[in-house]
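# Predicted model follows, preceded by the sequence.
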Amino acid sequence: MDLSIAAILAQDGITSGAIYALLALGLVLVFSVTRVILIPQGEFVSYGALTLATLESQKFPATCWLLVALGAASFVVEAVAVLRGHRGHASRHRALMGATLRDLLFPLAVFGLAHLLAPRADLPFWAQLALTVAIVVPMGPFIYRLAFERVAQASTLVLLIVAVAVHLALVGLGLLMFGAEGSRTASLTDANLSVGGMSVSGQSLWVVATALALIVALYLFFGRTLTGKALRATSINRLGAQLVGIGTTRAGRIAFTLAAALGVLSGILVSPLTTIYYDGGFLIGLKGFVGAIIGGLVSYPVAAAGALLVGLLESYASFWASAYKEVIVFALIVPVLLWRSLSTPQIEESDE
């Protein structure tokens, strides 16, 4: 391997690592706030990429039907909870109106907008991106409402089993909506830059710049906004956050929304670089999970650095031993878990 090949592999590794970093941050966020290991994170990647590919082919995305179905189911669950709760008439009315707007009218508005705009050949790329985000991201809080909210106080093992069930359901729905064939979206840019005699892809620069911008935005969100501080408080001490009036249920919905947004944006960024299949996001999400594990599912900076390490390791392993690159990447988790098991004191879950 000469220096030019090493530089090309480093470029690919940094690009992949930036995407894995976004997924790792989403996983850390959800786990710290809700104790849910978000195995379905990869499905948001696939759904985002394939929905955008469907819009680019001027077809109506089937994910709109799923959005409406999830919204309707969430409305039914919310309405039953409101009617069974001990609330005054005015409070019930406000809650039902809010659920109607959020769970019924918004999905139907997105459905109608997609039905109107999807067949248009002159639909700008930014409009396709915005429509993709509007279709897939709201699925995050809907999934939390339907699958996790009622068992939020259960053990981590129960939450993990529910997460696996949600993952399998979304994979099956992905096959039904998108079929077995993969898709690749148009590149964000075809430009190439020459740096020190090495050609740098404009798409790679877009990926890295977008990832850095999102990481900075998350840092400002958690450090400067009241909602972000509430999420941090919930992640540090869930019971204490409840005692001071922070709504942990709302915190869980926001965490799932942010994680879904990171997954969708990761799918949009990676889809011009590789073909995405209905179940392809799972493997991408697993590599983000390795980065999150390096950060102990609690440290955002270490998780991002670990994800970058995963991207570089994958890139160089594909050159030296391409047939074993996945094995090498996932083997990284073994020494990390061994070190953490030896260095971290054991705490019973009931004492957490």
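Thanks, I have it. The structure displayed is predicted, hence computed values, not measured ones.

# For the rest of this, base every contact and every neighbour count on C-alpha atoms.
Will do.

# So which residues of the stretch 251-352 of the chain form helices?
Using DSSP state H, counting those that start in this stretch, the helices of the stretch 251-352 of the chain run over 280-294, 300-320, 325-331, 333-343.

# In addition, the following structure is provided for comparison:
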Amino acid sequence: MQIFDTAIFPVLTADGLTTGAVYALLALALVLVFAVTRVIFIPQGEFVVFGTLTLASFQLGKVPGTLGLLLSLLTVAAVMEGFTQLRQRQPRRALLVLAGAAVTGAAYWALLEWAAPLKPALWVQVLLTLALVAPLGPLLYRTVYQPLQNATVLVLLIASVALSSVLTGLALVFFGPEGSRTPAFVQGNLSVGQLTVSQQSLLVILVSAALMLALYAFFERTMAGKALRATAVNRLGARLVGISPSSAGLLTYTLAAGIGALGGMLIGPTVALGYDSGFLIGLKGFVGAILGGLVSYPLAAAGALLVGLIESYASFSLSAWKEVIVFTLILPVLLWRSLTTRHIPEEDE
């Protein structure tokens, strides 16, 4: 065990806040998905991995395998929606759905086949990555979770575990077993007294904070955000006043996928991510969400920052035990919640 040196404390704090800021984004996405759809979204970490590795593929001038996944899910979702429209005796809408999916898929394929070999500027690659990874959220919701929307929380949890395993396997097929890093968005360091912090770390914290504020404004100021809040508070009541649970789910999963992809690109320059890194990263975001009771966004963000700080401190003096220390945080919180929370049957929600 290394002796803790107070001189290293500010450095560890800066590192902990950087990783904790990303965990906070994941925790917010997990709370949002659970509140709106009752799904403990275990694959959230996979979006982080897909964000990092997709950007790394663009850096090499390759068309990422994410495109194949997107086109496959788009086809399946279009066929499912087409059959739904046919059952409702609306063949014209079914044809429009299929035609729209075909045009969208062709546009994605043509754009990436043209743009990827050119190795465009980093900000263009970031936008292309978001355009590839963010739509995976609503497509997965349509193909996996929407058919199970009346299932129990346990069934939804099992589906999430299975989906996480499938996405991990696909990441291995698409990107290979080697881990990858992405280039930093900004270069250089910033000195504050005797503390030197990379500008990339500051950017991660600032972007995470700005995104949290943007989400707050979205939920407080926009009709779509208020609809999601209403669905989270009372799904039945929201349905009675005309809020579509399916539309709320699609928007929720779009936000979750976009947040995950952005988080992956933010931490990509500092952490080498492999195809199987998503589960562990998502689990740390889940610890933060649990500390917030899976209901409070501010507490979830604060809990995730705490996870990042504890992980950073433990990696210096107790590196062999840091994962154990982080995940042990769940136990007292779950015990306290079980003793103080009144259970509400699902049919009464």
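It's in. This one's a predicted model, so the numbers in the text were calculated from it and none came from an experiment.

# returning to that earlier point: pick the most deeply packed of the helices of the stretch 251-352 of the first structure.
Scoring those by mean neighbour count under mean count of other Cα atoms under 10 Å gives helix 280-294 as the most buried, with a mean of 25.

# In the second structure, what range does stretch 224-242 of the first structure match?
Matched against the second structure by TM-score structural alignment, stretch 224-242 of the first structure falls on residues 221-239.

# Okay, now that stretch: how far is its last residue from its first?
This stretch, stretch 221-239 of the second structure, spans 21 Å end to end (Cα to Cα, to the nearest Å).

# Now it: buried residues?
Within stretch 221-239 of the second structure, the residues that count as buried by 16 or more other Cα atoms under 10 Å are 224-225, 227-232, 235, 238.

# Could you list which of the residues you listed belong to helices?
224-225, 227-232, 235, 238 (DSSP state H).

# Going by distance to residue 197 of the second structure, which of those wins?
Nearest to residue 197 of the second structure, judged by Cα to Cα, of those is residue 225 at 35.5 Å.

# would you list the helices of the stretch 251-352 of the first structure in CSV and tack on distance to residue 106 of the first structure?
Output for these, formatted as CSV (distance: least, Cα to Cα, whole Å):
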stretch, distance to residue 106 of the first structure
helix 280-294, 26
helix 300-320, 32
helix 325-331, 40
helix 333-343, 41
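
# equivalent range in the second structure for the helix or strand where residue 163 of the first structure lies?
In this structure, residue 163 of the first structure is located in helix 156-178 according to DSSP states H and E. Using TM-score structural alignment, the residues of the second structure aligned to helix 156-178 of the first structure are 153-175.

# Return the distance of residue 317 of the second structure relative to residue 311 of the second structure.
With distances taken as Cα to Cα, residue 317 of the second structure is found 10 Å from residue 311 of the second structure.

# Same check on residue 335 of the second structure?
Taking Cα to Cα, one finds residue 335 of the second structure at 22 Å from residue 311 of the second structure.

# OK, contacts around the residue positioned nearest the centre of the first structure?
Centroid check for the first structure by Cα atoms, centre = their mean gives residue 263 as the closest residue, at 2.8 Å. By Cα atoms under 8 Å, 6 or more residues apart in numbering, the contact set of residue 263 of the first structure is 22-23, 26, 41-45, 48.
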